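J.: Here is a sequence together with a model predicted from it:
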Amino acid sequence: MLKLNIKNETSRLRAVILGTAISNGPVPSIDDCYDPKSIEHVKAGTYPKESDMVLEMEAVAQVFKKYNVEVFRPVVIKNCNQIFSRDIAFVIDDKIIRANILPDREEEVKAIQHVWNQIDPKKRIVLPEACHIEGGDVMPWNDYIFIGTYTGIDYPDFITARTNKAAVLAIQELFPNKIVKSFELRKSNTNAKENALHLDCCFQPLGKGKAIIHKNGFLVEEEYNWLINFFGKDNVFEITKDEMYNMNSNVFSISEDVVISEKNFTRLNNWLRSEGFTVEEVPYAEIAKQEGLLRCSTLPLIRD
């Protein structure tokens, strides 16, 4: 049995599901894309190649090996994009919650059944159908659970709106002892620089009380300000619109002081080092073209 334990984003990682880029399928049609950035690359003929993405994910697997992290991989489904394991489930405390994802992605959930089966059935949660939620919007942070959401009446019009109010309320009911804090995110189906697909596309807490944030990802300035006050202005690294677009907030912590980051994030990586972090740099620029990066492609199961 797997004894799940996730209290936050930064405690020492012991077990994780890392997605796979094998048999990722052909370049999607524009109608089959789930986000504006993928559409951009399909139109430009720069959509990432499977072989490049496989190598990028292998680099991450090697970092996990270096730190003795147990790594599970999804079963490979032919011609299916299974990179973003964070979308399909997430762990809070000792419970795994199955994400209610876009119906087309049901297959991806079956591909981690071998992990799901190792978890105490009482700890496996499937939310009611009316609750839309994806793991990229959910961040356990000790006494808090931060959740990215969108509650505009035009919610159904946005393929980029993935987490609704019903899900936020359901999470609060599941974890009555936690403070659930939701944040309204800016959504766009057409402009990737004006779209925060998930909370982790514009914000991420780090070890040592630090955080990465992009102001324009938040629709409500008070909610952005709340985070700045919570972490303290001097502890927050503000990223630009272009850095958000390139997914600078979507790094992944192995521990309080070790962060996996994309090798081209020069400004961020220099800042991390100046703050005393060990930065494990990997190539991930091809995967980033699908509006997801390191946090999106990992599903932590156990942290100390």
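T.: Sure thing, it's come through.
J.: going forward, measure contacts between C-alpha atoms and count neighbours the same way
T.: Fine.
J.: what about residue 266, neighbour count?
T.: 12 (other C-alpha atoms under 10 Å).
J.: for residue 53, same thing?
T.: By other C-alpha under 10 Å, the residues close to residue 53 number 22.
J.: just residue 252 next, same as before
T.: Counted with other C-alpha under 10 Å, residue 252 comes out at 23.
J.: Return the residues in contact with residue 169.
T.: The contact partners of residue 169, by C-alpha atoms under 8 Å, 6 or more residues apart in numbering, come to none.
J.: and it, how far is that from residue 181?
T.: Using C-alpha to C-alpha, to the nearest Å, residue 169 is found at 10 Å from residue 181.
J.: Give me the helices and strands touching the biggest helix by length in the chain, please.
T.: Identified as the longest helix of the chain according to DSSP state H is helix 50-66. Other helices and strands packing on helix 50-66, by 3 or more C-alpha pairs under 8 Å, 6 or more residues apart in numbering; DSSP states H and E, are strand 70-72, strand 278-282.
J.: ok, and what's touching the first one?
T.: This points to strand 70-72. 14-18, 61, 64, 115.
J.: Show me the one in the residues you listed that has more neighbours than the rest.
T.: Counting neighbours by other C-alpha under 10 Å, residue 18 comes out on top of the contacts of strand 70-72 with 26 neighbours.
J.: Excluding sequence neighbours, find me the nearest residue to that residue.
T.: Closest residue to residue 18 apart from its sequence neighbours, by C-alpha to C-alpha, 6 or more residues apart in numbering: residue 298 at 4.7 Å.
J.: can I assume the one you found is in contact with residue 57?
T.: No. Applying C-alpha atoms under 8 Å as the test, residue 298 and residue 57 come out as separate, 10.2 Å apart.
J.: Tell me which of these two has more neighbours.
T.: Neighbours around residue 298 and residue 57, counted as other C-alpha under 10 Å, are more numerous at residue 298. The numbers are 26 against 22.
J.: That one and residue 91: what is the separation?
T.: 11 Å.
J.: in a helix, that's where residue 42 is, yeah?
T.: Yes. Applying DSSP: H, G, I helix; E, B strand; the rest coil, one finds residue 42 inside a helix.
J.: got another, please set it beside the one above:
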Amino acid sequence: MKEALLFDKLKDSDVVLCRMCAHRCRIPDGERGKCAVRENRGGTLYCLLYGRLCASHIDPIEKKPLFHFLPGSYSLSIASAGCNFTCLHCQNASISQYPQQFSEIEGDEVSPAHVVQGAIRGGCKSISYTYTEPTIYMEYALDCAIMAREKGIENVFVSNGYMTAESAGLIIPYLDANNIDLKGDDEFYKTVCGGRVKPVKDTIILMKGRGVWVEVTTLIIPGLNDSDAILREIAGFIRSVDYSIPWHVTSFRPTYKILDRSATPADTLRRAYRIGIEAGLKYVYEGNVPGSHGENTYCPSCKELLIERYGFTIRRNIIKEGKCPECAGTIDGVWQ
């Protein structure tokens, strides 16, 4: 437990206003915010999961997914339980929704120093704050990120983007890359996720504008966010921010509370891919379909195959110093 960052005690009451995520919860004394891991105790807000890890694994960076950030490298992936969303299709619901369901804070106590040393011992070039939403354990993620930066380790968020400008401002000086979900339109966010789309878009704009390498992922669920109109809106928004932002359109599998939908057809991913390209995006990827050419990176100028992938494995990478060896065109990303 640690006193939280970014909260205000409201005048003449024991209610606090949490400013860590875009819900901006008003939390009465003795209660918790929507994430269920921030609790008001006598007018002071506490983060209940500081230093408590529910997951720690070494992953390929491609699993985040990040395709233009240190490809072929490994990342120490860590997570604490909880989330500020209640997505009906969450593939990690057993840990993301645990505090909401049981009011307990589970996890092994691991100091930031041990996290960083684990990354060094594992030969990892980065630490990824992933599996659940890192914003809810920002105090811990921030301490880890500061230490990692001192040791030459990169920092990566895999985030739903439901932040405030204040919380994004805390981590941006130490954050190197962020894969942000842009899940659908506002109706999708309200009915499926328990949020709104605008704060997510604001975070994407802010992160990209402040120099963080950003990639965007959309998990496509048949009948919920797979219409041409929704996909064009997402692609158009990404294009309006920066057409060099890679867009990952990935395949859904029935899970958690959405079991009445089929897996995403390959044709739907191909359609989303075409929509992204037609919108003017330079890099669009089809995810969760190993063996698809939609996993590969091609030069936007001459169409040379630059990075050949199979799942999370790189079979070939001929990018040299961020350039296409065939036409010398710049390939956007962080390559070394």
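T.: Sure, I can see it. Since this is a predicted model, take the numbers as computed values, not measurements.
J.: Can you pull the TM-score for these?
T.: The TM-score (TM-score structural alignment, normalised by the length of the first structure) is 0.34; 170 aligned residues with a C-alpha RMSD of 6.1 Å.
J.: In TSV, list the helices and strands packed on helix 50-66 of the first structure along with distance to residue 226 of the first structure and mean neighbour count.
T.: Converted to TSV, these look like this (distance: least, C-alpha to C-alpha, whole Å; neighbours: other C-alpha atoms under 10 Å):
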stretch	distance to residue 226 of the first structure	mean neighbour count
strand 70-72	35	17
strand 278-282	28	18
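J.: for the ones you listed, which one sits closest to residue 146 of the first structure?
T.: Judged by C-alpha to C-alpha, the one of those that comes nearest to residue 146 of the first structure is strand 278-282, at 24.6 Å.
J.: now for the closest one, which elements pack on it?
T.: helix 50-66, strand 258-262, helix 266-274.
J.: please redo it, this time with the cut-off set to 10 Å
T.: Under the contact definition 3 or more C-alpha pairs under 10 Å, 6 or more residues apart in numbering; DSSP states H and E, strand 278-282 of the first structure sits against helix 50-66, strand 252-255, strand 258-262, helix 266-274.
J.: Tell me what angle the helix or strand just after it forms with helix 50-66.
T.: Toward the C-terminus, strand 278-282 of the first structure is succeeded by strand 298-303 as the next helix or strand (DSSP states H and E). Interaxial angle of strand 298-303 of the first structure relative to helix 50-66 (axes from the mean of the first three to the mean of the last three C-alpha atoms, to 10 degrees): 10 degrees.
J.: Can you list the buried residues in strand 298-303 of the first structure?
T.: Buried residues in strand 298-303 of the first structure, counting neighbours by 16 or more other C-alpha atoms under 10 Å, are found at 298-303.
J.: before we move on, back to that, nearest to residue 222 of the first structure, of the helices and strands packed on strand 278-282 of the first structure?
T.: Set against residue 222 of the first structure and scored by C-alpha to C-alpha, these come closest in helix 266-274, at 24.9 Å.
J.: now the angle from that closest one to strand 278-282?
T.: If you take the same axes, to 10 degrees, helix 266-274 of the first structure sits at 150 degrees to strand 278-282.
J.: Check which helices and strands helix 266-274 of the first structure sits against.
T.: strand 236-238, strand 258-262, strand 278-282.
J.: Go through the shortest one and flag the buried ones.
T.: So that's strand 236-238 of the first structure. For strand 236-238 of the first structure, by 16+ other C-alpha under 10 Å, it's 236-238.
J.: In CSV: those, plus distance to residue 266 of the first structure.
T.: Shown next, in CSV, are those (distance: C-alpha to C-alpha, whole Å):
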residue, distance to residue 266 of the first structure
236, 17
237, 13
238, 14
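J.: what about the residue nearest to residue 18 of the first structure, distance to residue 273 of the first structure?
T.: 23 Å.
J.: Same question for residue 72 of the first structure.
T.: 29 Å.
J.: which one of the helices and strands packed on helix 50-66 of the first structure lies closest to residue 97 of the first structure?
T.: Nearest to residue 97 of the first structure, of all those, is strand 70-72, at 17.1 Å by C-alpha to C-alpha.
J.: can you pull the buried residues of whatever helix or strand residue 199 of the second structure lives in?
T.: Assigned by DSSP H and E, residue 199 of the second structure falls within helix 198-209. Across helix 198-209 of the second structure, burial judged by 16+ other C-alpha under 10 Å covers 199-201, 203-208.
J.: With distance to residue 287 of the second structure as new columns, can these be given to me in TSV?
T.: Formatted as TSV, the buried residues of helix 198-209 of the second structure follow (distance: C-alpha to C-alpha, whole Å):
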residue	distance to residue 287 of the second structure
199	25
200	21
201	21
203	23
204	20
205	23
206	25
207	23
208	22
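J.: Residue 148 of the second structure: which of those residues is nearest?
T.: residue 207 (19.4 Å).
J.: still on that earlier bit, any idea which of the buried residues of strand 236-238 of the first structure is closest to residue 205 of the first structure?
T.: residue 236 (8.9 Å).
J.: ok, and the closest non-adjacent residue to that closest one?
T.: Per C-alpha to C-alpha, 6+ apart, closest to residue 236 of the first structure is residue 211, 4.9 Å.
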